[in-house]
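1. Build the 3D model from these lines:
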Amino acid sequence: MTDQRFIGRIAGVGTTSGTRFVVGMWRESPLGGITDVMVETPEGRRILLAPSVEAADFIAATYTFDEVRVLDVAWRKIAGGLRVTAGSAPVRTASTGSAPVGAPPVGSPPAADVLDLRLAVGPVSALGMLLRAVPRGLATRPGWLRLIDPVARILVPGSATAGTAGGGRREFYGVTLARRVSSLEARFEGQDLGALARLWPPVRFGFGSAPAAPSLVDVTTTIR
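-> Next comes the predicted model:
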């Protein structure tokens, strides 16, 4: 067995239009520092926005999507929160084998023709306070996450800490801190998606969803 770890943050939010987002902002991963966005539309269409063919192939082998797009995806801090963008580089599916889309020149503003998502991030949530009570070294261990999974599914409906992923893999989510997302501005494919809403119904990319309460969590994801 080989464990592959993604260390960073996940933002999970809904919108009043019904579109829901799960954004992975990974400072460490087998693919390097990357950002990916999983989108589920009100009609239930599941879309992956990935920054390279390599990332798209890996993520699509672990989760389920109806469409995979390879294009420039990035995030950065802004006053009071963060901004996630996906640019209008040529859309390519992960199966084409085309070379990854190159990053924009250093210092240039991120393109946002496909997605522009701005999140206002608030204080540590009640869930975050509870998570602080668990030692970080324990909180990310697969054995611990398997043990507490039944409790996590009850305490945070729609979420899970352990389960079966695609390609014969198992996956473990070790969340160590949670903050509230208090508001958003979101445009996807030129459409204004409205105001912040609960991430409900749960997204259907894998065995679990992000919490229904809009949140930004510090997480270590282990794929075995």
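
2. Going by C-alpha atoms from here, please, whenever you check contacts or count neighbours.
-> Fine.

3. burial of the nearest residue to S17 once chain neighbours are set aside, as a residue count?
-> Excluding the flanking residues, the one nearest S17 by CA to CA, 6 or more residues apart in numbering is L193, at 5.2 Å. Neighbourhood size, L193 [other CA atoms under 10 Å]: 20.

4. Quick one: residues contacting L193.
-> Listed by CA atoms under 8 Å, 6 or more residues apart in numbering, the contact set of L193 reads T15, T16, S17, G18, T19, E185, A186, R187.

5. What's the PyMOL line that selects buried ones from these?
-> The following PyMOL line selects those of the contacts of L193 that are buried, judged by 16 or more other CA atoms under 10 Å:
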select buried, resi 15+18+19+185+186+187
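
6. tell me the two of the contacts of L193 that are most distant?
-> Pairwise distances across the contacts of L193 peak at 13.8 Å for G18 and E185 (criterion: CA to CA).

7. let's see this one next to it:
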Amino acid sequence: MPGRVTGYAWGVGSERLTFDGWIAAVGTRSGTRVVVGHWPRSPFGPFSDVMLERADGWRTLLAPTAGVAEYVGGVYHFDEVLKAPVGVHRRDGVWEVAAGPLELCFRVGRRRALGLALRAVPRPLARLPLWAALADGPARVLTGVRTRGSSRPGCRQWYAAGDLWPIVTARASFGGSDLGPLAPVLPPVRFGFASAPASPSLVRVLSTVERDVP
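-> Predicted coordinates:
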């Protein structure tokens, strides 16, 4: 399986999987925050998934297959997991997402200074856990997010961002109800060890998850 690295010590092994793609995060006036993962390259093949947190704190995962639902649900925290087709279509800076009861369309603006700086980081360097450790401090200061951490015992994660665009407009509905216009991603989402930037953003990212296995 591509992206998998397995090693063993003292009877415990580690499974390392990498996911190469994009993460988009938007807030809405209703208080619902939506995080979309679009992964053209992953150990599960190309797929997209959606994490959604309502204003009352209820967290939902929308996943396209049982395998993706089981894996993502085992790494992050949700109150419910729904298996539903998740489609992503992008053209000319506009992204359209259809995931079960969710409909989302957003447009990205021109990249800014931080996006240009991230593009300048060599990809081989960005893939290293050491780079995630070095970038963690500046990322907290500049965007309020973390680049490494742990969402569950025996699970370690790190992110390498390779580009960033602001999301300038969005419209979303869930179950046919309009979620309202674009708003900051606040309060922070609580799926894992880190939230998304408060400013709605699209990030080109390499996500690595390492878990202990028997």
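
8. Now do the helices in the second structure.
-> Counting by DSSP state H, the segments of the second structure that form helices are 66-75, 113-119, 123-126, 129-143.

9. Mind telling me what the residue nearest to S17 of the first structure corresponds to in the second structure?
-> Residue pairing (TM-score structural alignment): L193 of the first structure is matched to L179 of the second structure.

10. That match and R171 of the second structure, how far apart?
-> Distance of L179 of the second structure to R171 of the second structure, given as CA to CA, to the nearest Å: 8 Å.

11. what do you get for C105 of the second structure?
-> 6 Å.

12. Now do the longest strand anywhere in the first structure against helix 53-62, angle only.
-> Looking across the first structure with DSSP state E, the single longest strand is strand 170-188. Put simply, strand 170-188 of the first structure runs at 120 degrees to helix 53-62, going by axes from the mean of the first three to the mean of the last three CA atoms, to 10 degrees.

13. what helices or strands is strand 170-188 of the first structure leaning on?
-> Strand 170-188 of the first structure sits against strand 115-124, helix 126-131, helix 136-139, helix 142-155, strand 162-164, strand 196-197, strand 215-223, with contacts defined as 3 or more CA pairs under 8 Å, 6 or more residues apart in numbering; DSSP states H and E.

14. got the angle for it vs strand 115-124?
-> Using the same axes, to 10 degrees, strand 170-188 of the first structure lies at 120 degrees relative to strand 115-124.

15. List the buried residues in strand 170-188 of the first structure.
-> Buried residues in strand 170-188 of the first structure (16+ other CA under 10 Å): 170-188.

16. Tell me the residue in the second structure aligned with L71 of the first structure.
-> Counting by TM-score structural alignment, the partner of L71 of the first structure is A84.

17. dump the residue contacts of that match.
-> Shown in contact with A84 of the second structure (CA under 8 Å, 6+ apart): L62, A63, P64, T65, A99, G100.

18. ok, 7 Å please
-> Contacts for A84 of the second structure were tallied using CA atoms under 7 Å, 6 or more residues apart in numbering; they are L62, A63, P64, A99, G100.

19. The second one and A120 of the second structure, how far apart?
-> This points to A63 of the second structure. Distance from A63 of the second structure to A120 of the second structure, by CA to CA: 33 Å.

20. of those two, who's got more company?
-> Neighbour count, other CA under 10 Å: between A63 of the second structure and A120, A63 has more, with 26 against 10.

21. how about that one, what's its partner in the first structure?
-> In the first structure, A63 of the second structure lands on A50 (TM-score structural alignment).

22. and its match, what does it touch?
-> So A50 of the first structure contacts D36, V37, A56, R69, V70, L71, V73 (CA under 7 Å, 6+ apart).

23. The second one corresponds to which position in the second structure?
-> Spelled out, it's V37 of the first structure. If you follow V37 of the first structure across to the second structure using TM-score structural alignment, you land on V50.

24. How many neighbouring residues does the residue lying closest to its match once chain neighbours are set aside have?
-> In space, and not counting its chain neighbours, V50 of the second structure is closest to V36: 4.6 Å by CA to CA, 6+ apart. Neighbours of V36 of the second structure under the rule other CA under 10 Å: 22.

25. What separation is there between the closest residue to I34 of the first structure other than its chain neighbours and V121 of the first structure?
-> With sequence-adjacent residues excluded and distances taken as CA to CA, 6+ apart, I34 of the first structure is closest to W26, at 5.3 Å. Applying CA to CA, the value for W26 of the first structure to V121 of the first structure is 18 Å.
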